[in-house]
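# need a structure here:
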Amino acid sequence: MAIKDKLSGNEAIAVAMRQIDPDVVAAFPITPSTEVPQYFSQFVANGQVHTEFVAVESEHSAMSACIGAEAAGARTMTATSSQGLALMWEMLYIAASLRLPIVMSVINRALSGPINIHNDHSDSMGARDSGWIQLYCENNQEAYDNLIQAIRIAEHKDVQLPVMVCYDGFITSHAVENIELIEDEKVKEFIGEYKPQYSLLDRDNPISMGPLDMPAFYFEHKRAQAEAMKNAKRVILEVAQEFEKLTGRKYGYFEEYKMEDAEVGIVIMNSTAGTAKFVVNELRKQGIKAGLIKLRVFRPFPFEELGKALSHLKAVAIMDKAESFSTAGGPLFTEVRSAMFDYAKDTKAVSYIYGLGGRDVRPDDIMGVYKDLLEIARTGQVKSTFNYLGVRE
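Sure, this is the predicted structure:
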């Protein structure tokens, strides 16, 4: 039977880590992720886990230590935010290229400058091409559930890639919500014992890691990473099906909310999806056929599936909590629109960048987006493809 509790997002992540009982956690504090290693270090001090907790001097060192531990055959985890993730940049690519299944919670926070400790997605979106799988979470329950599934996804023999579990700083990380926890023994059974395919400490099968790749080999190395990411699409759904049998909670690449007969919709990520669902419900009461898609898996990107899911809409808004400075919309917009070119050519698409640096996004703001979409659906005309929501011009 599920265990009902009230936890913040960071507490929920720490509890999931306790249940997983990783071999090594290496971490450095940074707001708003600091509570994750703080809570977990209490479990270490109390003898509730067998984890070797490594307190390091920087986030670069944290990921370096994770790489060393995972290369030695240890199940390894960490957490960070914002500038911490940026300081890890070099090591993110190394972790992925070495095919090390590290699992890291990324508590989304704006990147400096100017210095800002509040939420947007510029940190994880900046790392989107580093070779890490990326899962995004609307609330505390999803953060907990995704972290447990991330272990299975990362360590699968056909994947062997690191995973980021991303959720919104303060909004999700520090807000307390009702949550259903899985019993400790069931979590242990679900994730299983870690049996690395390769290990630096395997004396019978000696290997080297981090070699120099000259042009004769580097391209093939990258191609193998890309194939592993392609395999991850299948594995993510397989793990989700097993998780649903265990908990009754269903996960896929994305959630479709009232999309069956929708004429207008938005594509959105993380906590703002909750606000948007409220707006969809209000519009439905007025007889307006509104819907939304909340993206859970950004890497690997569900190109075909998402494109097809949008094909029946008259107009869609893709909402980014990050500015890519491309002058052609945010990172989510460019990838979704690319998918629509093959599968939803007749659906009008517009970009909205919103919430940067923690700027509040209220139901009225989202309602305004839907009103714009309804006008586009009525006229078939897009006055402005690239838009900002809630900014003082």
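# Please count neighbours and contacts with C-alpha atoms only from this point.
Fine.
# Check what contacts whichever strand or helix holds Asp364 and list those residues.
Assigned by DSSP states H and E, Asp364 falls within helix 363-379. Applying C-alpha atoms under 8 Å, 6 or more residues apart in numbering, the contact partners of helix 363-379 are 263-265, 275-276, 278-279, 290, 314-317, 348, 382, 389-390.
# before we go on, could you also do this sequence so I can check it against the first one:
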Amino acid sequence: MTPKGDLEMEKMVVVEGSYAVAHAVKVCRPNVISAYPITPQTHIVEDLSQFIADGEIPNCEYINVESEFSALSALVGSSAVGARSYSATTSQGLELMHEVLFNVSGMRMPIVMTVANRAVSAPINIWNDHQDAISQRDTGWIQLYGENIQEVSDMTAQAFKIAEDKDVLMPAMVCMDGFILSHVYEPLVLLEQELTDEYLPSYKPLNVLDPKKPLSFGAFADPNYYTEFRYMQQKAMENALKKIEDAANEFYDVFGRYYGGLIDEYQTEDADIIFMAMGSIVGTIKDTIDKLRQRGLKVGLLKVRAFRPFPAEAIRKVIMDAKVVVVLDKNISLGLNEGALFTETKSCLYNTKNRVPVVGYMIGHGGRDIRMSTIEKIISEAQEVMKSGIKIESQFTDVREELV
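Have a look, this model is predicted:
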């Protein structure tokens, strides 16, 4: 993120991450909010319900439902009639939405949803990893991952702008690490209403359900037509690559804050070892890099902001000159023994002349702490990879052997 000026420092307040997200949603002027409480996203919708009760979100309907499946199903109806629609969920709640996630994407509804990332059961675990959202990566939703509260707050307005773009019209998840970001108090600048109105115009849908002009949404498609629907969704995702960049640049023009669009780099220019990661772990990696740089180690970081659509070309350009790439995943594809970011990073290098060694680590499952000492240990292993040559593999980190 670009350094804050004196004026922005004066605007800073200290609030809970969930409140910052709720405030960001408020100033985006939604018409319908539908959600079901589930830890750790509950505070977001609690704050939103209070805003509505206090009359702070005009022309907005808050729907109480009996499940997460119903929460998203209700927004299918609201989006179909042209309402700017929002929800929030996590973990098992997101998994319960699975069927409806496909429906929303297939009907090209630009719904925005905050996902407070949390491990999935069983066993029951309420702490953070990315398995919940990663499990939904193929449902046709844009997925953006935030490093800190300021970015998640700002990303909320960007998500609406991207999703509602006429060349995209795809739903978007704004992913924030549960508890680590949702429940922490940090200083940030809340989105100002006047600037948000300048940045995010009112939603003007292309197609709406209207008795005066009858249309069908999600109608039956036989084999003669189904492929073309999937093709159009894919093209919309490809269009979103540029729109995500545009939204970040336009946000900077209005608010003066910039995080990178699809990706962000930290000391990668001369790096022999480049880390790749998503979410709040990025802060720990940056601190470790600063420490290692003082020892003369050339280490950098490539933060992936957009996991869907996957920015393969942007990633390839950054990592091609590295001597080794280290990918950290807070998820696992069981049976493959790889994290999703690692798998897709390898695909970036397929058929390239420069075969950069890539190593993957599955880390932080169920909220296990990721300390600087762990990152330093991984650095030592990456240095061995540099000496030995090409090596592509993935492994768990910090497994307690006495428990297995």
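# Near Asp129 of structure 2, how many other residues are there?
Asp129 of structure 2 has 28 neighbours, counted by other C-alpha atoms under 10 Å.
# same deal with Gly126 of structure 1?
18.
# residues in contact with whatever residue of structure 2 lines up with Leu295 of structure 1?
Superposed on structure 2 with TM-score structural alignment, Leu295 of structure 1 falls opposite Val304. Neighbouring residues of Val304 of structure 2 by C-alpha under 8 Å, 6+ apart: Tyr145, Leu262, Ile263, Asp264, Met276, Ala277, Met278.
# before we move on, what about Ile117 of structure 1?
Thr31, Pro32, Arg109, Ala110, Gly357.
# Which stretch of structure 2 lines up against stretch 68-86 of structure 1?
Stretch 68-86 of structure 1 maps onto residues 77-95 of structure 2, going by TM-score structural alignment.
# Now restrict the contacts of helix 363-379 of structure 1 to buried residues only.
Taking 16 or more other C-alpha atoms under 10 Å as the criterion, what is buried in those is 263-265, 276, 279, 290, 314-317, 348, 382, 389-390.
# And Arg137 of structure 2, which helix or strand is it part of?
Following DSSP H and E, one finds Arg137 of structure 2 outside all helices and strands.
# right, and it touches Arg308 too?
Yes. Contact criterion C-alpha atoms under 8 Å: Arg137 of structure 2 and Arg308 qualify, at 7.0 Å.
# Neighbour count: those two, which is higher?
Arg308 (22 against 15).
# so the more buried one sits right up against Gln136, yeah?
No. In this structure Arg308 of structure 2 lies outside contact range of Gln136 using C-alpha under 8 Å: 10.3 Å.
# so what corresponds to Leu237 of structure 1 in structure 2?
In structure 2, Leu237 of structure 1 lands on Glu245 (TM-score structural alignment).
# which parts of the helix or strand where that match lies are buried?
Per DSSP H and E, Glu245 of structure 2 falls inside helix 226-255. Neighbour-count burial for helix 226-255 of structure 2, counted by 16+ other C-alpha under 10 Å, picks out 233, 236-241, 243-252, 255.
# And it against structure 1, how far off on average?
Averaged over the aligned pairs, helix 226-255 of structure 2 sits 0.8 Å from structure 1 after superposition, using mean C-alpha distance after the TM-score superposition for structure 1.
# Show where the following helix or strand past that helix falls in structure 1, residue numbers please.
Heading C-terminal from helix 226-255 of structure 2, the first helix or strand you meet, by DSSP H and E, is strand 263-266. Per TM-score structural alignment, the counterpart of strand 263-266 of structure 2 in structure 1 is residues 254-257.
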